[in-house]
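1. here is a sequence with its predicted model. Questions after.
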Amino acid sequence: MKNVWITGDALVTPLGFSSGENFANLLQGKSGLKEIMSPVSGFSTWASFLSERQQKKLDEMTPPVFETRFEKLLFLPLKQIIEEGNIDPRSSKTLFIFASTKGNIELIGNENVKPEQLSLYVSVLKISRYFGNPNKPIMISNACISGLVVQITAMKLLENGEYDTILIAGADTVNPFILEGFNSLLALSPEPCRPFDRDRQGINIGEGGAAIMLTTKKPENGIQSLIEIKGGAITNDANHISGPSRTGKELAKAAELALNQSGIVSGDIDFVSAHGTATLYNDEMEAKALTISGLSEKPTHSLKGYFGHTLGAAGLIESIICIHSIRNNVIIASKGFENAGTLDHINIVTENQYQPLSTCIKTMAGFGGCNAAICYSKS
């Protein structure tokens, strides 16, 4: 089995336009969440979205061929890792894989928009062609686990030797369609979200873009600490179109399979980066899953209190923070947590925790009953 190395990453979020800037702001406890009012129904919630200044900066840093916020949030982090990694994206041994849930949905209702502009594949094909890649890109839209599914898919393709480098990018945006949709499910919190807390009231939506470079070619130098994807797995509980399993067994199964692939036992995991959406059912289910998996005593956090729920980009954004946490030997505190709010006890990190780190497991769950887990390790 070939090793799959993470040799580049980039983030564009309300907390910064690079991975380093985002991580530094997390260490300081800064959040991108701010109050927002729906322009359609007029309800108030909190979300993490680009400021006007940041939007202008994003516009200035992207070519005019990319017209929407979604496409720009996909393009810019990709551009960063390609330039910093000094690779040729035109190689036939390089593949692009993308993740999103709604893509250009911000265009819906615009009478001047052509139907094909709402196609996820049209957007990602435009980006891969811009970089001159000869291969057909892969577009994965698998609800909120999309950001892990793209990594697991890339890992399998690299292990099979079909490619030697895969560039992954994911993005989603805050827009009226998303806000109204989650409000109709009574899932939005009227205050900053509080994952796993007794008084949690629901999710906050977030937007952002992320990119990761994976390769089977081990770098010789230039990277602070080499991180590799050791294993990953996907399961489905088929419980409900928008509600997770009530038992946690299916997410626990994904974690078990990921650990088995990695050759790691639960006792060797240093910390858990949980999905932690701050909804009643997700957090309860996830606490059960971690208990079943033997991970309940491991330091655990959710990053939703900083980024909000960035939907199809969440798995990538939060994975990049895992990577930087391992490299810097610090577990980011779980923002918004004060009092235990799940029946099964889990060890929520309430302050940044500095300790030697080598391994972590990232978990996600999504609509349609999908679950995913992935393991990272420092070499």
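-> Noted; the coordinates are in hand.
2. all contacts plus neighbour counts: C-alpha atoms, from now on.
-> OK.
3. the stretch 251-379 of the chain: helices as residue ranges?
-> 280-292, 304-307, 314-328 (DSSP state H, counting those that start in this stretch).
4. here's the one I want to compare it with:
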Amino acid sequence: MRRVLVTGMGMISAIGENVQQNHQSLRGGRSGIGKAAFFESLYAASLPFGEVKLSNQELKRMQQLETAPGYTRTCLLADKAFCEAIADAALTRGQLSSLDTALISASTVGGMCLTDQLYQDANHKSEGSEFLESYGCSAHTLKLIKRYRIKGFTDTINTACSSSANAIMLGARLIRSGRVKRAVVGGVDSLAKYTVNGFNALKILSESPCKPFDVNRDGLNLGEGAAYLVLEAEELTAGKKVYAEIAGFGNANDAHHPSAMSDEATGAIRCMREAIGAAGIETSQIDYVNAHGTGTQNNDQVEFFGMGELFDKMPPYSSTKSFTGHTLGAAGAVEAIYSILGIVHSELFPGLNVSEPIGGPAPVSQWRGEYPLNYVLSNSFGFGGNCTSLVFARV
């Protein structure tokens, strides 16, 4: 079976405009969670967010899209991260347009980041804006397809918070099975009234920076961002820079509740076990877990319990959502890149704001260098119980 290798990465988040800036922030323990400057909402003044530190106009200039119609913030963030990833992998226009190249993206809010404009257009209160074709979950994917002339298999996944982890999994499966030779995979989400109001109704938004796996955790912070990885079959990578291998993946759905995980961690345990099994390794070989770790009461307790059930000895773990906020459909890909950075640079990245851990062992609380990582497990658990785990391996 073909090995699937990562040859390119691109991202933008609250802690950096590219992979290098994100890495520097992780090393320095610099969180991007704070007061929103561009997001217009009743809650912008009272709640902290993981907002990208660029306006839409700045993003348009950066991507040379000043005159391009119908680009929502979701589309702009996706284009920025996608562009960095394909440049990093040195993909040519011909390779991007090849039928052997797939694009699998993910999002939860899509173009509904323009919540007010959508309301105006949908209720005939406007004459029709430039965004009429931009509200769907797949609108950003269609923009990428058109701009970069992608002709192979394409898809957009929405499985809530596990969306882009599932995009990575699908891309790896397509390559392993020989259906494609390479895949650009990832996801994007931007801050939106639609999601902020929805999460507020669930009463799981914190009024302070989130503290995953802390006894006194009181909710999550919503964030935004985009991240893409270029996956290629091993035979294409001779002489190329290679970051890591997609060694294993697992997906399970406990179907317990629309927005909560089962106390028994049924789906979480199963997907972690499947991912480790697919990688052909033992649980004891996992050197670090990039936990889903949202900072909510239910999620953190269930994930911690699930890891305790799976591992005889708990490996180091932490949640990098304390840096970026919960980027929803982008989270799986954002945290995949963080996991790979840890492998490449032999580093452990900390979870922030933990003063009283929910149990032992405590999550990693400080950056650690010269810490070799051979296998990293990254968890992404979505609403409806859709749970996905990925295993990344050193090459």
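-> It's in. Remember, predicted model here, so these are calculated numbers, not experimental data.
5. of all the helices of the stretch 251-379 of the first structure, which one is nearest Cys193 of the first structure?
-> Among these, the nearest to Cys193 of the first structure by C-alpha to C-alpha is helix 304-307 (5.8 Å).
6. which of the helices of the stretch 251-379 of the first structure sits closest to Ala365 of the first structure?
-> helix 280-292 (7.9 Å).
7. read off where the closest one ends up in the second structure.
-> Counting by TM-score structural alignment, helix 280-292 of the first structure lines up with residues 297-309 of the second structure.
8. mean shift between that stretch and the first structure?
-> Its aligned residues in the first structure lie a mean 0.5 Å from stretch 297-309 of the second structure after superposition (mean C-alpha distance after the TM-score superposition for the first structure).
9. can you list contacts of that stretch?
-> 212-213, 217-219, 260-266, 268-269, 291-294, 314, 358 (C-alpha atoms under 8 Å, 6 or more residues apart in numbering).
10. and the contacts of stretch 10-20 of the second structure?
-> By C-alpha under 8 Å, 6+ apart, the residues outside stretch 10-20 of the second structure that reach it are 9, 21-22, 25, 30-33, 50-53, 77, 80-86, 88, 223-229, 323-324, 334.
11. try stretch 47-62 of the first structure
-> Here stretch 47-62 of the first structure has contacts from 13-14, 32-36, 72-73, 75-76, 173-174, 204-208, 306-308, using C-alpha under 8 Å, 6+ apart.
12. ok, Arg90 of the first structure touching Lys136?
-> No - judged on C-alpha atoms under 8 Å, Arg90 of the first structure makes no contact with Lys136 at a distance of 11.9 Å.
13. any idea how far Val391 of the second structure lies from Gly28 of the second structure?
-> 25 Å (C-alpha to C-alpha, to the nearest Å).
14. which one of these two has more residues nearby?
-> Under the criterion of other C-alpha atoms under 10 Å, the comparison of Val391 of the second structure against Gly28 puts Val391 first, with 28 against 13.
15. is that one in contact with Val376, as I believe?
-> Yes - between Val391 of the second structure and Val376 there is a contact at 5.6 Å, judged by C-alpha under 8 Å.
16. just to revisit the earlier point, so can I have TSV of the helices of the stretch 251-379 of the first structure showing mean neighbour count and distance to Lys2 of the first structure?
-> As requested, the helices of the stretch 251-379 of the first structure are exported to TSV (neighbours: other C-alpha atoms under 10 Å; distance: least, C-alpha to C-alpha, whole Å):
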stretch	mean neighbour count	distance to Lys2 of the first structure
helix 280-292	23	29
helix 304-307	29	33
helix 314-328	24	20
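17. would you reformat those as CSV and include distance to Phe96 of the first structure?
-> Formatted as CSV, the helices of the stretch 251-379 of the first structure follow (distance: least, C-alpha to C-alpha, whole Å):
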stretch, distance to Phe96 of the first structure
helix 280-292, 31
helix 304-307, 25
helix 314-328, 14
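18. Ile145 of the first structure is nearest to which of these?
-> Here helix 314-328 is closest among those (C-alpha to C-alpha), at 6.3 Å.
19. ok, residues contacting the closest one?
-> Under C-alpha under 8 Å, 6+ apart, the answer for helix 314-328 of the first structure is 9-11, 19, 23, 144-148, 169-170, 208-212, 224-225, 227, 273, 303, 331-332, 357-360, 362, 364, 376-378.
20. returning to that earlier point: what about the contacts of stretch 10-20 of the second structure, which are in helices?
-> Of these, the ones assigned to helices by DSSP state H are 21-22, 25, 77, 80-86, 88, 323-324, 334.
21. biggest separation within those residues, which pair?
-> Between any two of these (C-alpha to C-alpha), the greatest distance is 25.1 Å, for Ile86 and Phe323.
22. tell me which residues are up against stretch 214-223 of the first structure.
-> Stretch 214-223 of the first structure is contacted from outside by 2-8, 154-155, 158-159, 164-168, using C-alpha under 8 Å, 6+ apart.
23. from the residues you listed, pick the one nearest Glu67 of the first structure.
-> Looking across those and measuring by C-alpha to C-alpha, the closest to Glu67 of the first structure is Ile168, at 20.4 Å.
24. show me what the closest one aligns to in the second structure.
-> Checking TM-score structural alignment: Ile168 of the first structure goes with Val185.
25. Lys304 of the first structure maps to what in the second structure?
-> Looking across to the second structure (by TM-score structural alignment), Lys304 of the first structure lines up with Lys321.
26. any idea how far Thr296 of the second structure is from that match?
-> Taken as C-alpha to C-alpha, the span from Lys321 of the second structure to Thr296 of the second structure is 12 Å.
27. what's the average distance of the strand or helix carrying Lys156 of the first structure to the second structure?
-> Lys156 of the first structure belongs to helix 146-159 when assigned by DSSP states H and E. Compared with the second structure after the fit, helix 146-159 of the first structure shows a mean deviation of 0.7 Å (mean C-alpha distance after the TM-score superposition for the first structure).
28. what range in the second structure does that helix sit on?
-> By TM-score structural alignment, helix 146-159 of the first structure lines up with residues 163-176 in the second structure.
29. try stretch 183-196 of the first structure
-> Stretch 183-196 of the first structure maps onto residues 200-213 of the second structure, going by TM-score structural alignment.
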